[in-house]
Every structure is written in C-alpha cells, then in structure tokens.
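Colleague: attaching a predicted model along with its sequence, questions to come.
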Amino acid sequence: MTLRCDLHIHTSYSRDGESRVEDIIRRAEEIGLDAIAITDHDTVTGARYALGQKTKVLIIPGIEVSTKEGHLLVLGVTDPIPAGLPVRKTIAIAEKMGGVTILPHPFHMWRHGVGLKLKDALELVDAVEAFNSRYIVGTANRKAARLARRLGKPCIGGSDAHHWRYVGYGSTLIDAEPTVESVLEAIRSGKTIASCRMTPLRTYTRQSLRSTWRRLQRRIPNLRR
C-alpha cells in the first residue's frame, strides 16, 4: 500500500521546536498523513513520548543529530546518538542501531548541510532529503535531488516543521505496510516519491532569527540578563 508520510518534524522537545507532540499528531491526523517521523535535534525524548500517544498515525521515532560536519537524520531509533562526532562515525553508530540514515538539506548553506563540507556525503547514507520545505530558493533542493538520482539514492521529502501548522508541507509517498519496520525497509529499497511546498518565507525568517538568538544566549550568558 502507499503511505503518505512526513519524515522530518520537530516538536517542543527540540531546542527550536514550537509545538507540543499532541498538536503535531493532531495536525497529521487532520491532513490525512499516514505516518510522521519525530526527529528532534539531538534528543529522542519527543519521539519516545509520541510513541505513547493514541493515534491512527504511524509514529516513526528518530533524531536529527548535529555531527561535526552538519545535520544527519536517523529514523527508527529510540536511543540518543551523541552529537559532535564526525558524520562517518555517526552513520556507523546509527547503522549498528538499525537506523535509516538520511542527509537532510545537504546543500543548504545556513542549515548545516553536510554535503557542503563532505563531497562524498551522499554516498554514505541510505537516502537523501531531496525536498525540504524550509528554503528561500529551491537551488539547494534541486541540487540534492539531482545528485541523489545520479547516485541512485532514494529521495525523501520532509517539512522540517518546527510548528504544527507546517506538518505535511514536505511529504514522501512510500510503498510499504503501516509498520515502522516496513517503512524503513521501503526507504532503503527506494520505494519512495518525494514532494514539497515552501514554508512561508515570513515564518521561516522568524524561526531562523529566533533560533539564532537562542544560540547567542547559550554562548553569551550575559545576554540573558
């Protein structure tokens, strides 16, 4: 069967997420998604919490790891993966855990794209996020899609939603049964079709500025006074 999935979503458990798990799930139900992946930054707490919710939407646990070279999505894991390690080592850890590795926004200059620092990055992972809804122009998405096709890598689409309103803006059609194991295997096998629509520029800009301010606050404690 064909499942419509959003494979890149952040909740309030993420350091820059704005919406509760319950609101994310409710939105997914309202727009008819079959599955969502909870991929908070460097934590699986939100994913674990989501797994305990009563919903018809399939919850795929995951994490977006901040590697030394940039961000890496890992789907199908419920244990944390250390941040700050080289991406190659992080991928090896994820594989041992049985996770599916995906390069999110690999060529986005201000989004910690691994592909900008590691030329062979796309060859190392199971799949590539060829469509990410949080972009200003589509150049980076098109480059990711083009290189993924050249390498024969499966392409996925994700909203990268940091607010419930934008869940589903990026989606992936997956030929799989409604189980986590089936979805992960289908991604590995390339049984995916990715699509995307742009998150409103005003929202993207506001969220980016807020995220930058939070990072500055963590680095310079006096800013909090």
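Modeller: Arrived safely, thanks for sending. Since the structure is predicted, the reported quantities are computational estimates derived from the model, not experimental observations.

Colleague: alpha carbons only for contacts and neighbour counts from here, please
Modeller: Noted.

Colleague: pretty sure Val183 sits against Thr172.
Modeller: No. Judged on C-alpha atoms under 8 Å, Val183 makes no contact with Thr172 at a distance of 10.9 Å.

Colleague: so for those two, which sits in the more crowded spot?
Modeller: Thr172 (29 against 25; other C-alpha atoms under 10 Å).

Colleague: let's verify the more buried one: helix, strand, or coil?
Modeller: strand (DSSP: H, G, I helix; E, B strand; the rest coil).

Colleague: contacting residues for it?
Modeller: Neighbouring residues of Thr172 by C-alpha atoms under 8 Å, 6 or more residues apart in numbering: Leu3, Arg4, Cys5, Asp6, Leu7, Ile156, Gly157, Gly158, Thr192, Ile193, Ala194, Ser195.

Colleague: next up, a second structure to put side by side with the first:
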Amino acid sequence: MSISSGVYREKVTEGRIAEHGPTAVDMHFHTNHSDSTTTVAGALRRAKRLGIGVAITDHNTISGSEEALRSGSGVFVVPGIEVSAADGPHILLYFYDLDSMREYYELHVKPFKRSSPYLAIRQDTWEIVRRSMGYDCIRVAAHPYGYLLFNKGLQKCIEAHYLEQEILEHFDGVEVMCGGMTRTLNDRAASLSERFLKGRTGGTDGHLLHDLGNVVTVGPSTDLEGFLGDVVERRTTVIGREKNTLQKTVMGSVVMTKYFRYTFPSLRIHYEQNAPRVRKYLEARRRR
C-alpha cells in the first residue's frame, strides 16, 4: 500500500525491490557498539542472506560502521552515524567515504560526548549541521516526529517552536519510515518530505537482529556515491512496515539494559532536553 509518493507500507520482498532497485539498504540500524546487543558480524550475515545493504548508524560513534566497512563481507555498507543533539533531534549523517567519516567523528563528535555516551553530545542541532557542512556527507532528519514524549525529532522541535523551520533547509533528506515509530507519525514524515521536496530514506531503527531489513531504502544506483545521490535527488523508494507494540516493547527492554550503568547522567540529559517543554507548559498555566 502506497502511503505517499515513493513510500510503500508492505512487507519487503525481492520482487518489490527489483521493481525499484536493484539496491536496497536498511538505512538505520544499531549494534553493540552503542545501545544494541546485535554484533556487526551478525548484522552483516543477515543482510547478506536477505540480499540487502545496511547503514550501521550507532549513536555518537562510528566504530560499528568502521567494522562493517572493513569486514570484506561483500555487503553494501553505507558509512553512517546517528548524532544526538543537545536540544533533542537525532541526525543521521551518511558519508561518501570512511576517511571523511572518521575525521568528522574524531574532531566534531568524540570530544563532545558526555558521561552517557549514547545520548546527546555537547552540541545543539545548528552546531551539528554547521560542523558537518565541511564534509562529504548528507544529512537526514531521523524520525522527525519522534520519539514518544521526548524531543528526538527535528520537525517535532520545529513545530514546538524550539527550532526555526529554516533549519530543515540544511537537510538533504527525511526518514519517511522509521520502524520504531507509529504509522501516523511516519505518514506525517512522508508528507513532510513531499512538502519540502526532501530526499526519502527509511530504516528499521533496529536494535535486535531480526529487525534488520524490515524497512529498506531502494535506489537504482549500485555504487555508494550514486546511491546517496539517489537519496538527495529523490530517486529512492522506501518499503517496509513499522514494528508492532510487542516488538517495540521487547526492543525497548533490551535497549534499557545498555543504559543502566549511565542512569544518572542519562536522567540529567533527558531533563535538559525536555526542559523547554516543561517551561512552555508552566508559562501557559500561568497565563490562564
């Protein structure tokens, strides 16, 4: 079922990939290099069996992506990282080569990581965008209306007036289907892509091995430069389905175990990110 131009909510099949491909990539997947229990080797084996590529987009680190790129697995790997901004949004950066990704990480992410390494770094959204502009990469707004009660989506922060709408101009794409989001919010993300003519990506936001490949971004190019160009030029198609409630609950339970050792710094970061919402609520109450 097509929910928007270039977006199909249905099971990923070889036939559907062939219609729009040949290259299909799960563009948002996590490993045990951040808050998942899945190994890179396991992810690559599953990707190879499914005949798809993968972007290892661990939180604030590139070591998982580096391992995948150096593995010699034969799997199509997109160099990537998911950077968490101090003011909330998650930003997916996809690089055209490993050296650019490594330099960006060493200079602009690693020195700014906090005591809870998988949560927000000491840079806001504008600063992350500005620093990434000097590198050969594309910027994609991850789950732009997410996540739950948290300010982890770019457009969610824009519509809450925490960020200016103009910042979206500096993004090449929007994650129009995130496996961890609700159908309603993914539909809104797809509409956002159409309204502002942004490239389309989709991924599972998977943290468990069986998540991998349930949402894919499909493009006509077979090389990395061409595939990222397909995203920017809106030549990609996104196919997949969101996780159901049980799957999300299981995933959340597993992810939480990775944060136990960082409980107190994590609580502090969540408080700082959600303080604008609290202040806005209190100001509204005072005006009544």
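Modeller: Received, thanks. Nothing here was measured: the structure is a model prediction, and the numbers come from that model.

Colleague: tell me the counterpart of Lys156 of structure 2 in structure 1.
Modeller: Per TM-score structural alignment, the equivalent position to Lys156 of structure 2 in structure 1 is Leu116.

Colleague: please name the nearest non-neighbouring residue to that match.
Modeller: Phe107 (5.7 Å; C-alpha to C-alpha, 6 or more residues apart in numbering).

Colleague: quick one: contacts for the residue in structure 2 that that neighbour lines up against?
Modeller: Taking TM-score structural alignment, Phe107 of structure 1 has Tyr145 as its aligned residue in structure 2. By C-alpha under 8 Å, 6+ apart, Tyr145 of structure 2 lies in contact with Lys152, Gly153, Leu154, Gln155, Lys156, Leu185, Asn186, Arg188, Ala189.

Colleague: can you rerun that using 6 Å?
Modeller: Gly153, Gln155, Lys156 (C-alpha atoms under 6 Å, 6 or more residues apart in numbering).

Colleague: among these, who's most crowded?
Modeller: Gln155 (27 neighbours).

Colleague: any idea which helix or strand carries the equivalent of Asp187 of structure 2 over in structure 1?
Modeller: Under the alignment (TM-score structural alignment), Asp187 of structure 2 pairs with Arg142 in structure 1. If you go by DSSP states H and E, Arg142 of structure 1 is part of helix 139-151.

Colleague: which elements pack onto the helix or strand following that helix?
Modeller: Where DSSP H and E defines the elements, the next helix or strand beyond helix 139-151 of structure 1 is strand 155-158. On a contact count with 3 or more C-alpha pairs under 6 Å, 6 or more residues apart in numbering; DSSP states H and E, strand 155-158 of structure 1 meets strand 2-9, strand 127-132, strand 170-175, strand 192-196.

Colleague: give me the angle between the second one and strand 2-9.
Modeller: Read it as strand 127-132 of structure 1. Going by axes from the mean of the first three to the mean of the last three C-alpha atoms, to 10 degrees, strand 127-132 of structure 1 is angled at 80 degrees with respect to strand 2-9.

Colleague: residues in structure 2 matched by strand 127-132 of structure 1, start to end?
Modeller: Counting by TM-score structural alignment, strand 127-132 of structure 1 corresponds to residues 173-178.

Colleague: contacting residues around that stretch?
Modeller: With C-alpha under 6 Å, 6+ apart, stretch 173-178 of structure 2 has contacts from 140-143, 186, 189-190, 193, 198-204.

Colleague: out of those, who's nearest His59 of structure 2?
Modeller: Ala142 (11.9 Å; C-alpha to C-alpha).

Colleague: so how far is Thr263 of structure 2 from the closest one?
Modeller: Distance of Ala142 of structure 2 to Thr263 of structure 2, given as C-alpha to C-alpha, to the nearest Å: 24 Å.

Colleague: Trp169 of structure 2 falls within a strand, correct?
Modeller: Careful, residue 169 of structure 2 is Glu; it's not Trp. No. Read with three-state DSSP, Glu169 of structure 2 is helix and lies in no strand.

Colleague: how deep is it tucked in, by neighbour count?
Modeller: If we define neighbours as other C-alpha under 10 Å, then Glu169 of structure 2 has 10 of them.

Colleague: and if you look at Thr37 of structure 2?
Modeller: For Thr37 of structure 2, using other C-alpha under 10 Å, the count is 17.

Colleague: now do Gly15 of structure 2
Modeller: With neighbours defined by other C-alpha under 10 Å, the count for Gly15 of structure 2 comes to 9.

Colleague: map it across to structure 1 for me.
Modeller: Gly15 of structure 2 maps onto nothing in structure 1, by TM-score structural alignment.

Colleague: check contacts around the residue minimising distance to the centre of structure 1.
Modeller: What sits nearest the mean C-alpha location of structure 1, by C-alpha atoms, centre = their mean, is His8, with 3.0 Å. Shown here is His8 of structure 1, whose contacts under the criterion C-alpha under 6 Å, 6+ apart are Ala37, Thr39, Gly158, Ser159, Asp160.

Colleague: what do you get for Val75 of structure 2?
Modeller: Here Val75 of structure 2 is in contact with Lys48, Gly53 (C-alpha under 6 Å, 6+ apart).

Colleague: need the counterpart of it in structure 1.
Modeller: Matched by TM-score structural alignment, Val75 of structure 2 corresponds to Val57 in structure 1.

Colleague: give me the distance between its match and Ser211 of structure 1.
Modeller: Val57 of structure 1 is 29 Å from Ser211 of structure 1, by C-alpha to C-alpha.

Colleague: His59 of structure 2 touches Glu82, doesn't it?
Modeller: Yes. In this structure, His59 of structure 2 is within contact of Glu82 by C-alpha atoms under 6 Å, at 5.0 Å.
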